[in-house]
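Colleague: Sequence and predicted structure below; questions after.
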Amino acid sequence: MKFLRKILFPVVPIYYLVTWLRNTLYDLGIKKSVAYDFPVLAVGNLSVGGTGKSPMVEYLITLLQEKTQLAILSRGYKRKTKGFRLVDVLSEAKDVGDEPLQFKRKFPNVYVGVDENRRNGITNLRTLHPKPDVILLDDAYQHRKVKAGLYMLLTAYYDLYCNDIVLPTGNLREPRQGANRADVIVVTKCPVRITDQEKNRLQKKLRIKSHQSLFFTTINYGKELIGVSGKRSLETFKNRTFTLVTGIANPKSLLDYYRSYGLLFTHLNFADHHEFTTPELKMLENAETIITTEKDYMRLVDTISHNNLWYQPITIQFIGDKEGFNSRIFKYVENNL
């Protein structure tokens, strides 16, 4: 795969030009974006994945759900359906996508919708009763047909967008200057003990603009796994071998954590949002114990019969100035309601 990306380097200037031209047309108003008179927040990244978007969306849901009538809108990546669908706790990942289903099952009182056409999705969500007054767009940074009121851009500490180039050789969906559209930039997956000097270095390296706010987060791994038969302490999996299944963009942080915890496992690594084949599902059914990510669990729990299937919960933790972040979000929402 790395070799293929290298030989495709001549395509990089073409991809760069096409995405740059598209953004320029939107920036100049030649291509039209639709803005709204209520709060619309967009969370996304420049890279193709691995920035910790899902736990950030869940943090925002927790932050806003008590004070607003909140709705989440996603395209429902890799679902087998088209058009607008309102996600239910009984929905299946194949119909609505794994991440939207994860959000709905964790936050059942929040509207979750999927639509590849975000304008259409917003219109449909606003017909619900009670009507949502805040809409959170999941993975919509490049969806320029909708103009969000606040853009949040995530970038992983070990894989900063400023060190990357566009597809197909790099991992960026658009040129680095696309970061200028962001109102809030969050460096995710940071070392817990990141210093103020390192934060200042990153601020200069990312060329943070005067209108932008920069924050830093790290990952918290829950000490209890959740599965079909309840909860179980991660400690109980020590001194026994299990199968770790990951279908995410970058499992490095999870692997490092489990190894540092002294866990013994066989790692089955699949592509992000991997659609498991029948032979793969049969193989997994024969595994004694399976631990996976929450996103992968949403795809597996309804497709295999396994009494020892667990997922690793994760949350984000701000490293300094959590209140500054919360205040920035609340201020935007309150000023636009």
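Modeller: Here it is on my side, so go on. Numbers count the residues shown, from 1 in each chain.
Colleague: Could you use CA atoms for every contact and neighbour count after this?
Modeller: OK.
Colleague: for the residue nearest the centre of the chain, what are its contacts?
Modeller: When Cα atoms, centre = their mean is applied to the chain, the residue found nearest the centroid is K53 (2.4 Å). Shown in contact with K53 (Cα atoms under 8 Å, 6 or more residues apart in numbering): 43-44, 139, 154.
Colleague: And the lengthiest strand in the chain, what's buried?
Modeller: The longest strand of the chain (DSSP state E) is strand 213-221. Neighbour counts over strand 213-221 (16 or more other Cα atoms under 10 Å) mark 213-219, 221 as buried.
Colleague: Relative to R193, which of these is nearest.
Modeller: Lowest distance from R193 to the buried residues of strand 213-221 (Cα to Cα) belongs to T218, with 9.7 Å.
Colleague: what's the spacing between the residue nearest to N180 when sequence neighbours are not counted and Y15?
Modeller: If the residues on either side of it in the chain are set aside, N180 comes closest to K209, at 7.4 Å by Cα to Cα, 6 or more residues apart in numbering. To Y15, K209 is 26 Å away according to Cα to Cα, to the nearest Å.
Colleague: another structure for you, compare them:
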Amino acid sequence: MINLLRKILFPFSILYGFITSIRNFLFDKGILKSHTFDLPIIAVGNLSVGGTGKTPQIEYLIRLLSSKYKVATLSRGYKRKSEGFVLADANSNAAVLGDEPFQFYQKFPNIQIAVDANRKNGIEQLLSQPSKPEVILLDDAYQHRKVKAGFYVLLTSYGDIYADDFMLPTGNLRESRSGSKRANIIIVTKCPENLSIEEQNKIRIRLKLNSNQELYFSYIDYDEFIYSESKSIKVDEIKNADKLLLAGIAKPEPFFAYLQSNNDEKLVFPDHHHFSENDLVNIKDKAQNKLIITTEKDYVRLKNSVLKEQLYYLPIKSSFLSDSDNFDKTILNYVGTSTRNR
């Protein structure tokens, strides 16, 4: 039924694609103004809606850069209850920042975490702080062309690459495939760990890269432990135990597959779901005395709830199938060169 509806809506995809192409043309020609800033800015995003692994990729860049530079992240703060520019501090929570920025703040307390739907204003506010960042990472800002980043990292999911997709509402693309040409680096995310060189080359051909673009393949690397507020347990020790698996992310299937045994119960919620009191009561009733294991993104919204005594999360990170040294070198060269030129 959904596929039929998408086919019926194909004319609207053509219209939407035309509108976004005109917008990009106006930015490309300088008719619509893009603002630039005198420091290295890396934008991480995608052409499609949701589920390409932006959060673990931002965390990878934080780990790479934060030992050498003063790093800040700037996100929209999707579904937060605050407005305007907010700089994370000790009073912040997921409701104020949004779940992903609050996750950054919990994991990387020594960098600046900010949210603002207006990226230009957000960058200006960060640069007005007493301790100015030396590098800014823009989260989910590939289509935010009112700011021109110095470097673009485009993500596309294995098995759902943009070269095979269509514009909304028929497909999942926010803009046409030609938007990929703005990227300096393209990463095919969520690959199988054993993806062959032959298959990688086939994908490379389908993506039709420009000669100046670099292509990498990454996979989701799951932690060997699950964590609560006060303890950790090896995944091997709970694999066959009865438990409730809970996820409110775009594509939860790999998370479930990594943890699930035959007797486990799964609860799936929409991406960035706001858990109501009724949700929490229902989850607790279903779990009884079992462990509740959720994603790291969901955990930051649930850790102070009635579930906290039995609640654990599974961390993930982005890892490259190969050539991670080349990726690191490209990023560090861009940031180092931009910093010296300031």
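Modeller: Thanks, I have the structure now. Everything numeric in this text was worked out from a predicted model, so none of it was measured.
Colleague: Would you pull the TM-score for this pair?
Modeller: TM-score of the superposed chains, computed with TM-score structural alignment, normalised by the length of structure 1, equals 0.95; 335 aligned residues with a Cα RMSD of 1.5 Å.
Colleague: hang on, the earlier thing: could you point out the helix or strand that follows the longest strand of structure 1?
Modeller: strand 224-227 (DSSP states H and E).
Colleague: okay but Y15 of structure 1 is in contact with I165, surely?
Modeller: No: taking contacts as Cα atoms under 8 Å, Y15 of structure 1 lies outside contact range of I165: 10.4 Å.
Colleague: Around the aligned residue in structure 1 for Y158 of structure 2, count how many other residues there are.
Modeller: Using TM-score structural alignment, the equivalent of Y158 of structure 2 in structure 1 is Y157. Y157 of structure 1 has 18 neighbouring residues, counting by other Cα atoms under 10 Å.
Colleague: list the contacts for Y157 of structure 1?
Modeller: 187-190 are the contacts of Y157 of structure 1 under Cα under 8 Å, 6+ apart.
Colleague: which one of the residues you listed is nearest Y59 of structure 1?
Modeller: Nearest to Y59 of structure 1 among the contacts of Y157 of structure 1, with distances taken as Cα to Cα, is T188, at 13.0 Å.
Colleague: which residues does the closest one contact?
Modeller: 51-52, 154-157, 216-219.
Colleague: and what of T236 of structure 1?
Modeller: By Cα under 8 Å, 6+ apart, the contact list for T236 of structure 1 is empty.
Colleague: Mind listing what's buried along stretch 86-102 of structure 2?
Modeller: By neighbour count with 16+ other Cα under 10 Å, stretch 86-102 of structure 2 contains the buried residues 86-88, 93-102.
Colleague: and if you look at stretch 318-329 of structure 1?
Modeller: Neighbour counts over stretch 318-329 of structure 1 (16+ other Cα under 10 Å) mark 318-319, 325, 329 as buried.
Colleague: Can you lay out those as a markdown table showing secondary structure and distance to F38 of structure 1?
Modeller: Converted to a markdown table, the buried residues of stretch 318-329 of structure 1 look like this (DSSP: H, G, I helix; E, B strand; the rest coil; distance: Cα to Cα, whole Å):
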| residue | secondary structure | distance to F38 of structure 1 |
| --- | --- | --- |
| F318 | strand | 27 |
| I319 | coil | 30 |
| F325 | helix | 20 |
| I329 | helix | 14 |
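Colleague: Farthest pair within these?
Modeller: Applying Cα to Cα across the buried residues of stretch 318-329 of structure 1, the maximum distance is between I319 and I329, 17.0 Å.
Colleague: Tell me which stretches of the stretch 51-200 of structure 2 form helices.
Modeller: For the stretch 51-200 of structure 2, the helices defined by DSSP state H, counting those that start in this stretch cover 54-65, 94-97, 99-107, 119-127, 197-207.
Colleague: Excluding sequence neighbours, find me the nearest residue to A241 of structure 2.
Modeller: Nearest to A241 of structure 2 is S261, by Cα to Cα, 6+ apart, at 7.6 Å.
Colleague: What's the separation between that neighbour and A250 of structure 2?
Modeller: 22 Å.
Colleague: Neighbours of V235 of structure 2, how many?
Modeller: By other Cα under 10 Å, 17 other residues sit near V235 of structure 2.
Colleague: Distance check, it against E309 of structure 2.
Modeller: For V235 of structure 2, the distance to E309 of structure 2 - Cα to Cα - is 18 Å.
Colleague: quick revisit: and of the contacts of Y157 of structure 1, the nearest to N286 of structure 1?
Modeller: For those, the residue nearest N286 of structure 1 by Cα to Cα is K189; the value is 33.4 Å.
Colleague: which residues does the closest one contact?
Modeller: The contact partners of K189 of structure 1, by Cα under 8 Å, 6+ apart, come to 51-52, 156-158, 217-219, 253.
Colleague: how about it, what's its match in structure 2?
Modeller: The alignment partner of K189 of structure 1 in structure 2, by TM-score structural alignment, is K190.
Colleague: For its match, which non-adjacent residue is spatially closest?
Modeller: That would be Y219: by Cα to Cα, 6+ apart, it lies 4.3 Å from K190 of structure 2.
Colleague: pretty sure that neighbour contacts P192?
Modeller: Yes: Y219 of structure 2 is within contact range of P192, at 6.5 Å (criterion: Cα under 8 Å).
Colleague: is it fair to say the residue nearest to A241 of structure 2 lies in a helix?
Modeller: No: using DSSP: H, G, I helix; E, B strand; the rest coil, the assignment for S261 of structure 2 is coil, not a helix.
Colleague: And it, how close does it get to P254 of structure 2?
Modeller: In terms of Cα to Cα, S261 of structure 2 sits 13 Å off from P254 of structure 2.
Colleague: Residues contacting the longest helix that structure 2 contains, please?
Modeller: Ranked by residue count under DSSP state H, the longest helix found in structure 2 is helix 10-28. With Cα under 8 Å, 6+ apart as the test, helix 10-28 of structure 2 has contacts from 32-34, 145, 166-171, 175-176.
Colleague: Of these, which is the nearest to M1 of structure 2?
Modeller: Distances from M1 of structure 2 to those, taken by Cα to Cα, are shortest for T170, at 12.7 Å.
Colleague: Count the neighbours of that closest one for me.
Modeller: By the other Cα under 10 Å criterion, the neighbourhood of T170 of structure 2 contains 21 residues.
Colleague: Is it correct that it is in contact with L4?
Modeller: No: checked against Cα under 8 Å, the pair T170 of structure 2 and L4 is beyond contact range at 9.4 Å.
Colleague: S261 and P254 of structure 2: who's more crowded?
Modeller: It is S261, of S261 of structure 2 and P254, that has more neighbours when counted by other Cα under 10 Å, with 15 against 12.
Colleague: Contacts only, for the residue nearest to G248 of structure 2 when sequence neighbours are not counted.
Modeller: Leaving aside its sequence neighbours, G248 of structure 2 sits nearest to F269 (Cα to Cα, 6+ apart; 4.4 Å). Contacts for F269 of structure 2 (Cα under 8 Å, 6+ apart) come out as 246-249.
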